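>>> what follows is a protein structure lacking sequence information:
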């Protein structure tokens, strides 16, 4: 592992976007301190003056020493939130939902949250309405395709506006060339699911719920919940393995 992933974010400095950051990585500028040294030596006209960079460095160091998590979620682009995992793992809330479908009449059946090695699962007709009480508003919601599906689905159904910062692992995986859905991504990253739910996908989840509703088959419900929990817990592993890929290839 290289140094602090957060301190390798040059986009936290004024005038540095993704393109300029990659250029700087390419010449060996990998962290906040080396950026200052680089500008002192090169006086790059496309970078702010050394005094401005040093002032920003002091601010960043102070906010990091104060563990000011909201400061960094405000300052970082959402695709860069992965950099905070190393310093603030307790602030990452992994979320996955199961539904009866994708139409406007579909509803949520099961939702799991995984945070700080603690799993919470909410079931329709039991405790689903308490879901948002368990999510701290400043924590990062980590999902797979959640920005386009999970979060808007919950917002529509519960008439609730999710204001949390969000990290969508689908987009992060795309940035390292991995596409094709969560299950395929897991395989490409070397994850193996338990035998009892291996091979299951999102198309089977509604069928399990319908079977439970129709016949009160507890095994169908238990299998659905186990599948949802595995999806949710694996998001953490996918994040860690994706970060490994980014740092191994110095794509950070």
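Received the coordinates, thanks. Predicted, not measured: the structure shown is a model, and the values here were computed from it.
>>> rest of the way, CA atoms for contacts and neighbours
OK.
>>> how about the helices in the stretch 151-252 of the chain?
Listed in chain order, the helices of the stretch 151-252 of the chain (DSSP state H, counting those that start in this stretch) span 169-175, 182-188, 204-215, 218-248.
>>> need those in TSV (columns: distance to residue 92).
Output for the helices of the stretch 151-252 of the chain, formatted as TSV (distance: least, CA to CA, whole Å):
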stretch	distance to residue 92
helix 169-175	12
helix 182-188	18
helix 204-215	25
helix 218-248	9
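>>> quick one: closest of these to residue 133.
With CA to CA as the measure, helix 218-248 is the member of the helices of the stretch 151-252 of the chain nearest residue 133 (18.2 Å).
>>> before we go on, here's another structure to hold up against the first:
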């Protein structure tokens, strides 16, 4: 999709991009080979130079270069060229103002999610993330990424598809669980659980060290990242459907990946009761 993208050019907006597509300028080469692109702009020579640079940066697999030039809501266009180098990431914290990281889940959209827990293997994430080119999160620009950088010293990809930005761009608003419900993502035993559950699970684990509590926390954390490729595919299909490339660039909707952890039913019932004595998770 990047080869069809012109939004990253300085001063070129969505309406101009649509005019180019409507005029048959569908790729960078179409623009570069046109004797006179259908634009009356003094920036045409600059855009030619930028497109030549774009070809070089794409050949170099420089996702960060494109991400720095695309609006956050358009970062989904990175998916096609970097789908094999994604890092879907979600964190849990201790619920204090310090936001100490208690768990991290990492999923490449292909294999099972990997999880990292405070006091166990948390800093292994710092090394594992370095091979990825594009970060995928939900609200990670405001929360996950800054915390991972400041608390763990993680060097994250600058290229970042924040699904909250992308989904807002198509009118889908609300938290991650609400978006999952919209697209039919089933969390099984974790249906209705939210971020405060993760805080309570961590507090219980920190007090007693029961492995089943940590297993339940990691299952919840992993469920967050396993849903991200599903939401991303739905969003991309809606967005690409508004372009001339729907027939060639629409995606199959993946099933959520396999969760490497299983929530413990007894732990869930106990924490459920502690949270809301009358029963029910609340929303």
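On my side now, so go ahead. Just so you know, these numbers come straight off a predicted model, no measurement behind them.
>>> related to what we said a few turns ago, quick one: closest of the helices of the stretch 151-252 of the first structure to residue 69 of the first structure.
Closest to residue 69 of the first structure of these is helix 218-248 (CA to CA; 18.6 Å).
>>> against the second structure, where does the closest one fall?
Matched against the second structure by TM-score structural alignment, helix 218-248 of the first structure falls on residues 211-241.
>>> still on that earlier bit, now the helices of the stretch 151-252 of the first structure in TSV, with mean neighbour count and distance to residue 65 of the first structure?
Converted to TSV, the helices of the stretch 151-252 of the first structure look like this (neighbours: other CA atoms under 10 Å; distance: least, CA to CA, whole Å):
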stretch	mean neighbour count	distance to residue 65 of the first structure
helix 169-175	18	27
helix 182-188	16	35
helix 204-215	16	44
helix 218-248	19	23
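>>> out of the ones you listed, which gets nearest to residue 103 of the first structure?
In terms of CA to CA, the element of the helices of the stretch 151-252 of the first structure nearest to residue 103 of the first structure is helix 204-215, at 12.5 Å.
>>> the closest one: average distance to aligned residues in the second structure?
When the second structure is overlaid, helix 204-215 of the first structure sits 1.8 Å from its aligned residues on average, using mean CA distance after the TM-score superposition for the first structure.
>>> nearest residue to the aligned partner of residue 149 of the second structure in the first structure other than its sequence neighbours?
In the first structure, the residue matched to residue 149 of the second structure (TM-score structural alignment) is residue 155. Counting by CA to CA, 6 or more residues apart in numbering, the nearest residue to residue 155 of the first structure once its immediate chain neighbours are dropped is residue 161, at 5.7 Å.
>>> likewise residue 113 of the second structure?
Excluding the flanking residues, the one nearest residue 113 of the second structure by CA to CA, 6+ apart is residue 107, at 4.4 Å.
>>> count of neighbours near the aligned residue in the first structure for the one you found?
Using TM-score structural alignment, the equivalent of residue 107 of the second structure in the first structure is residue 114. Counted with other CA atoms under 10 Å, the neighbours of residue 114 of the first structure add up to 21.
>>> for residue 114 of the first structure, list the residues it contacts.
Shown in contact with residue 114 of the first structure (CA atoms under 8 Å, 6 or more residues apart in numbering): 93, 94, 95, 120, 232, 233.
>>> sec struct for the first one, please.
So the one you mean is residue 93 of the first structure. Here residue 93 of the first structure takes the strand state, with states given by DSSP: H, G, I helix; E, B strand; the rest coil.
>>> which SS class is the residue most central in space within the second structure?
In the second structure, the residue lying closest to the centroid (CA atoms, centre = their mean) is residue 136, at 2.2 Å. Using three-state DSSP, the structure places residue 136 of the second structure in strand.
>>> if we can go back for a sec, burial measure for the match of residue 149 of the second structure, as a count.
Residues near residue 155 of the first structure, counting by other CA under 10 Å, number 12.
>>> residue 148 is in contact with that one, correct?
No: Residue 155 of the first structure is beyond contact range of residue 148, at 11.4 Å (criterion: CA atoms under 8 Å).
>>> ok, residue 24 of the first structure - contacts?
By CA under 8 Å, 6+ apart, the contact list for residue 24 of the first structure reads residue 30.
>>> next SSE after the one helix or strand it maps to?
Remark: residue 24 of the first structure resides in helix 18-26, with elements defined by DSSP states H and E. With elements assigned by DSSP H and E, the helix or strand that comes after helix 18-26 of the first structure is helix 32-42.
>>> that following helix versus helix 18-26: what angle between them?
Computed by axes from the mean of the first three to the mean of the last three CA atoms, to 10 degrees, the angle separating helix 32-42 of the first structure from helix 18-26 equals 80 degrees.
>>> which helices and strands does helix 32-42 of the first structure pack with?
Under the contact definition 3 or more CA pairs under 8 Å, 6 or more residues apart in numbering; DSSP states H and E, helix 32-42 of the first structure sits against helix 50-65.
>>> the helix it packs on vs helix 32-42, what angle?
Going by the same axes, to 10 degrees, helix 50-65 of the first structure makes 170 degrees with helix 32-42.
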